[in-house]
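Okay, sequence plus prediction incoming.
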Amino acid sequence: MVNFIRAASLLALVPFISAAPTTADALEVRAETELFSFEKWAEDIMANPGGNHLSPDEAVALAFNQTSNDEHTIQKRASCNIVAGSPASAADAVWCIDFIAARANVKCEAAVSGTSFCRRGLAQITGVSGGFNPPRSTSTLCGNVARSAGAIMDQCTRNGQVYGTTAAWGNGNLAVHIRHP
């Protein structure tokens, strides 16, 4: 009798099991809900520089059509405090990220007074050393600067403008800034 009840219970579950989504279905749903990320875009360029990547203009268009600008989203590391007159053009900043990411394995060195890694139109990506002992400069790979600038774009872009700062990947003593030149 107990075996009959177990068998009947298992047979009752068959319609539910067959109606459950497959792994491929779950992956499709996940891919549809994944938002575009400038940080991920920069990482992809660094991983495969000659690959088929979105152009800076395509990346901006996709991000602005897809990414939520909800100000209540969780902020990981970037500080987005906008100083009057300092927001940069998001499109120009994305061009700079592409430029810097293409030089992923080159050293980007920053001085205490600040070093411009890229300037285009109404955007500039700079690095500032937080070192207090000589030689008063610090560096990281330019790929880390691009990834950090991508994180700023993801967290601090509003209405086609961006302003923010974050510690560089790979070296917390180097602050990466996106701002108006």
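Arrived safely. No experiment lies behind these values; they were computed from the predicted model shown.

use CA for all of it now, contacts and neighbours both
OK.

Tell me the helices and strands packed up against the lengthiest strand in the chain.
Once the chain is assigned using DSSP state E, the strand that runs over the most residues is strand 171-179. Identification of packing neighbours for strand 171-179 by 3 or more CA pairs under 8 Å, 6 or more residues apart in numbering; DSSP states H and E yields strand 123-129, strand 137-141, helix 142-156, strand 164-168.

Got another one to weigh against that:
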Amino acid sequence: EDYEQIYVHCQVRERFTPSWGPDAKLCIEELASRGQEACRATKQETVLCRKGNTVITSQVIGNSEDTVTSCGNVAASAGRIMDKCYHQDNTVVGFAIAMGTYAFRLDIRPE
């Protein structure tokens, strides 16, 4: 069952280097193509996709146990980051809680 997106946060560009937006879009498309395949979040940050200088990573929040949601949910959640945090200079940096879970943080950031 899918839960609504509960949080999207855009990082402050002066403090966090942004990623190249077109690379983030390629990652989102790759994750979306994996559909119902499981994307996992653990206490260790995990790279789910890497394109150019951009990575989409997952990590569980706080003391949560390892958790899983569909890669399609991760792609949809990453799309929400793009919607909220994309800049006119084609850069993006932010994080969200993935749909389908309350403990799965995903980040779009430079490698």
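Now that the structure is in, tell me what you want to look at. Since we're looking at a predicted model, the values are computed, not measured.

returning to what we had before: mind checking which of the helices and strands packed on strand 171-179 of structure 1 is nearest residue 63 of structure 1?
Residue 63 of structure 1 lies closest to helix 142-156 among these, at 8.7 Å (CA to CA).

which residues in structure 2 does the closest one match up with?
Using TM-score structural alignment, helix 142-156 of structure 1 corresponds to residues 71-85 of structure 2.

Mean distance between that stretch and structure 1 after superposition?
For stretch 71-85 of structure 2, the mean deviation from structure 1 after alignment is 0.3 Å (mean CA distance after the TM-score superposition for structure 1).

Pull the residues that contact that stretch.
2, 5, 8-10, 21, 28-29, 31-39, 92-100, 106-108 (CA atoms under 8 Å, 6 or more residues apart in numbering).

Kindly reformat the helices and strands packed on strand 171-179 of structure 1 as a markdown table containing mean neighbour count and distance to residue 31 of structure 1.
A markdown table is the format used below for those (neighbours: other CA atoms under 10 Å; distance: least, CA to CA, whole Å):
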| stretch | mean neighbour count | distance to residue 31 of structure 1 |
| --- | --- | --- |
| strand 123-129 | 25 | 31 |
| strand 137-141 | 21 | 30 |
| helix 142-156 | 27 | 18 |
| strand 164-168 | 24 | 28 |
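
Turn these into CSV, columns for distance to residue 38 of structure 1.
Listed next are these as CSV, based on distance: least, CA to CA, whole Å:
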stretch, distance to residue 38 of structure 1
strand 123-129, 14
strand 137-141, 18
helix 142-156, 4
strand 164-168, 14
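
Looking at these, spot the one closest to residue 4 of structure 1.
Among these, helix 142-156 comes nearest to residue 4 of structure 1, with 57.4 Å by CA to CA.

relative to strand 137-141, how tilted is the closest one?
Angle between the axes of helix 142-156 of structure 1 and strand 137-141 is 90 degrees (criterion: axes from the mean of the first three to the mean of the last three CA atoms, to 10 degrees).

Tell me the helix or strand right after helix 142-156 of structure 1.
strand 157-158 (DSSP states H and E).

Let me see the residues that make contact with the following helix or strand past that following strand.
Counting by DSSP H and E, the element after strand 157-158 of structure 1 in chain order, helix or strand, is strand 161-162. Contacts with strand 161-162 of structure 1, where a contact means CA under 8 Å, 6+ apart, come from 87-90, 93, 152-153, 156, 178-179.

if you set the cut-off to 10 Å instead, what comes out?
80, 82, 86-93, 122-123, 152-156, 178-180 (CA atoms under 10 Å, 6 or more residues apart in numbering).

ok, so what distance separates the nearest residue to residue 66 of structure 2 once chain neighbours are set aside from residue 65 of structure 2?
Spatial nearest neighbour of residue 66 of structure 2, chain neighbours left out: residue 42 (4.5 Å); criterion: CA to CA, 6 or more residues apart in numbering. Distance from residue 42 of structure 2 to residue 65 of structure 2, counting by CA to CA, to the nearest Å: 7 Å.
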